Each structure stands twice: as structure tokens, then as C-alpha cells.
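J.: here is a sequence with its predicted model. Questions after.
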Amino acid sequence: MNKHIIYLAAGNSRRFGSNKLLHIFHGKPLYQYGLDMVFKFCKKRQDCSLLVISQYSEILQYARTKGIHTADSPDSRKGMSYTVKRAVQALGNIAEEDYIMFVVADQPYLTEKTLERLADQAAPDVETISAIYKGIPGNPTLFSARLIPELMELQGDEGGRKVIRRHACIYVEVEDKKELYDIDEKRQVSPD
């Protein structure tokens, strides 16, 4: 049972005012924190692969220099569903017992430990898995490959939460609320 990790780095940053993923955050572009961590995580596990999806050439180029598979998603500006569907298409045919994990690129404090805990919950009878902190669900999320048809039916700015609401979900509590903190506005510099 493999976990196909999709690193979502294609957002439009409407609330941020400019491309937040390329914004320098504590010394490097925001997207690199999560991408470097996920890349390191995948190198340690034989059951994980990584795909970076983005509409930004700088991010795709950085991923390719590391030997990471990439997918260009020019339609991402139309909404989240376009990014999700393009990413799933880029994976190609995957086994029904596999899982897709979506990791967003604007969570700089996410840890390998949380990824491991989420990935280790995958089992034949599990449909969806999500990170959570004190009752508030967040990302990353995992979906059984059996749910690919539902992911491919998403429209506009719908994301995977719509699919999660229809199915049993295992929630994995993160140890620190900072892990689920995502940066949406320039004034955000710390989760405190």
C-alpha cells in the first residue's frame, strides 16, 4: 500500500496580495519549508512518492532540481478543484489499495512526525484521514484511491473536505497547533 503525496503549491494567494508561496519567510521562500520536509520524509520511506503541483515555474524548477516529479497546473487560478484534478491525473493509474495525501505549501511548521502518524493510519478499511487540532480539522489529508472518482467530480474552488464529509474519517491530533497554521496574509508572521 503506497502513499502518493501531492504537494499543493499552486494557490492564488488572493488574501495575501501577492504570491505568498514565493514570499521570503524567515530567510527562504515559504513553499520550501514544507517541500524540503516532505522530500526528506519520502526519502526515508519506501511506501511514499512525491509529486509537486504548481502553476509557478520557480516552484516546479526547484522541485525538478531535487529530482521530484512535477505537474504544471495553469488552470489552478480557476479554483482548488482544478489543482486537485490535475494532480490526480498526473499520478496516472494507481492501485486501489493506495492512498493520496495532500500537503499544502503554506504550512511552514508541519513536521515529519505528523506526516508519519498520518501515513501510518492508512489501512484497507480506512477511507479518509485528516490532521486535527482540538476539534479543528486541517491539512494534510489522505484519501483512499477508491475515492478518486469523487475527487475528480469536485468543481470550482471545492477541495477535498467536500469528499471527507461524505465518508468516515480518522482524525490524527497534531502535537502543536503551529503545525496546522497556514499563512494567508502578509501581516501573519507567527501563529501566536
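T.: Nice, I can see it.
J.: please make it C-alpha for all contacts and neighbour counts, starting now.
T.: Noted.
J.: the nearest residue to residue 10 once chain neighbours are set aside: what's it in contact with?
T.: Counting by Cα to Cα, 6 or more residues apart in numbering, residue 54 is the residue found nearest to residue 10 once chain neighbours are left out, at 4.0 Å. Counting by Cα atoms under 8 Å, 6 or more residues apart in numbering, residue 54 touches 8-11, 60, 70-74, 76, 83.
J.: what does residue 21 give?
T.: So residue 21 contacts 9, 29-31, 105-106 (Cα under 8 Å, 6+ apart).
J.: for the longest strand along the chain, name the packing helices and strands.
T.: Within the chain, and with DSSP state E defining each element, the longest strand by residue count is strand 136-144. Helices and strands touching strand 136-144, by 3 or more Cα pairs under 8 Å, 6 or more residues apart in numbering; DSSP states H and E, are strand 99-104, helix 112-119, strand 128-133.
J.: put this next to the first one:
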Amino acid sequence: MACKHGLALVMAAGASRRFGHEDKRMAKVGGMSLLARSWRNAAAGFGQALLAAKPGDDLGLLDLDNITPESVYYCQQPQLGLGSNIAQAVDYIHQHFAADSFDFLAVVLADMPLIKVATLETLAAAGAVDKIVRPSWQGRPGHPVLFGRQFWPQLRQLQGDQGGVGVLQANPQSVQEIALEDAAVCWDIDTPEALQQAEKQVAKNS
């Protein structure tokens, strides 16, 4: 059962330039959009989720399970990059939730929709206020990364497009890496070719 002490932050405000002109978030794999899959799995794996969306996104068009206006933060300057978007979202969480509402924040990338719910539950079980938890597959570090509440002030200082890597580098003693058998923790779908491979994988497993 998913731990209730964590919040999944589903990052879906990027430009996705490598994917072309199509809105990558709405590209289908196994009959469901990348974003819908990522949102569904994040909510199931962590118990509660917040979507970091683009200004002007229509929730009806995004077609996400159990989404409410309270479950969405619209990034004010999404063009500044992933790190900046994380900082904006964490600042929003700081302002709108009680300080001790969550022990950790799981930064979930919307273009990694094939991660198993069981994998997310394993990571959630390891989450804690004073730890950074990261999955790996065959020695390769993956996502999502869980940042304990102790590190949120550092997340709020992020800038640019490097995500939370700077926080991991600044706190190596607090990082717990969990080796998993789920290759999807290292599989982001950022090109049409990668989408085709993902579709084949879903068809193979169905």
C-alpha cells in the first residue's frame, strides 16, 4: 500500500523540443497519453500528487484521473527550465500546505510513464524527512527522486534546466540509492523514436 507521507510532483511544464511540434504529453502509448499514465501511476504509488502544468493548460483536455483544480500548479515561467519549475512548484507547496504535511517530495517526470506502481511504492516506503532516495537500474541512476522535507529549501533555490541534480551533489551523505529491476526508471520518452519503442514494450507486456 502506498505511503501517505509523501507528495508526488508530476513535472509536465517543459517545452519538449526534441519531440517536435506535437504536445508530447498527449502522445499515446498503449492507448493512454504519456501524461495520463504518469499521473495515474504517481497518484497510485505515492498516494497524493500535484501536477506542475503550463499556463493555460485545460484540465479537461489533459484528461487525467481524479484531477481537481487544487491538484494543479501552473508554472509561471516554464521557459526557464526544469530546475526553475521545480523551485516554483516547491515554493507553491510551501505557501499552500502546512509545513509538516509531507515528509518527502517525489519529483516525477511526465515523460517516464512506464515505471511500475510497485516500483514507486518501494521508493515511497524508503522516503523520509532527512533522506534523498533515488532508484537505479543496472548501475544507472534513474527517476523519480524523492527529496526529504529537510532539502526543500535547497529545491526552492534551483535555477535553469538541470533539475535537482545540484541538491544531490551537495548532499551525497544523505542519498540512498535503491537498485531495482524496473528498467523504466531510466527510460524517458523524449523523441518519436523512443515513443515507438515504448509502444512496442507495452504491446509485448500486454
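T.: Received the coordinates, thanks. What you see is a predicted model; the values in this text were computed from it and never measured.
J.: how about the helices in structure 2?
T.: Secondary structure of structure 2 by DSSP state H: the helices cover 34-46, 59-62, 82-96, 117-126, 152-155, 165-170, 192-205.
J.: and residue 21 of structure 2, which of the ones you listed is closest to it?
T.: Nearest to residue 21 of structure 2 among the helices of structure 2 is helix 192-205 (10.8 Å), distances taken as Cα to Cα.
J.: identify the residues contacting the closest one?
T.: Helix 192-205 of structure 2 is contacted from outside by 19, 29-30, 188-189, using Cα under 8 Å, 6+ apart.
J.: return the distance of it from the chain's centre.
T.: Offset of helix 192-205 of structure 2 from its chain centre (Cα atoms, centre = their mean, to the nearest Å): 20 Å.
J.: out of the helices and strands packed on strand 136-144 of structure 1, which is the most enclosed?
T.: Of all those, strand 99-104 carries the top mean neighbour count, a mean of 24, counting by mean count of other Cα atoms under 10 Å.
J.: quick one: that one to structure 2 mean distance?
T.: Here the mean offset of strand 99-104 of structure 1 against structure 2 after fitting is 0.8 Å, by mean Cα distance after the TM-score superposition for structure 1.
J.: would you check the span in structure 2 matched by that strand?
T.: Aligned by TM-score structural alignment, strand 99-104 of structure 1 falls on residues 104-109 of structure 2.
J.: to which residue of structure 2 is residue 13 of structure 1 aligned?
T.: Using TM-score structural alignment, residue 13 of structure 1 pairs with residue 16 in structure 2.
J.: pretty sure that match is touching residue 111, no?
T.: No. Contact criterion Cα atoms under 8 Å: residue 16 of structure 2 and residue 111 do not qualify, at 9.4 Å.
J.: what is in contact with those two at once?
T.: Residues touching both residue 16 of structure 2 and residue 111 comprise 24, 190, with contact defined as Cα under 8 Å, 6+ apart.
J.: who has more neighbours out of these two?
T.: Using other Cα atoms under 10 Å, the more surrounded residue of residue 16 of structure 2 and residue 111 is residue 111, with 24 against 17.
J.: surely that one and residue 38 touch.
T.: Yes. Using Cα under 8 Å, residue 111 of structure 2 is in contact with residue 38, at 7.3 Å.
J.: returning to that earlier point: which one, of the helices of structure 2, ends up nearest to residue 132 of structure 2?
T.: Nearest of those (Cα to Cα): helix 165-170, 7.4 Å.
J.: so where in structure 1 does the closest one end up aligned?
T.: Going by TM-score structural alignment, helix 165-170 of structure 2 sits over residues 161-166 in structure 1.
J.: so which bits of the matching stretch are buried?
T.: 163-164 (16 or more other Cα atoms under 10 Å).
J.: next, the contact list for the residue sitting nearest the centre point of structure 1, please.
T.: Residue closest to the mean C-alpha point of structure 1, counted by Cα atoms, centre = their mean, is residue 103 at 1.6 Å. Applying Cα under 8 Å, 6+ apart to residue 103 of structure 1 gives the contacts 5-8, 139-141.
J.: measure stretch 176-190 of structure 2 end to end?
T.: By Cα to Cα, to the nearest Å, the extent of stretch 176-190 of structure 2 from end to end equals 27 Å.
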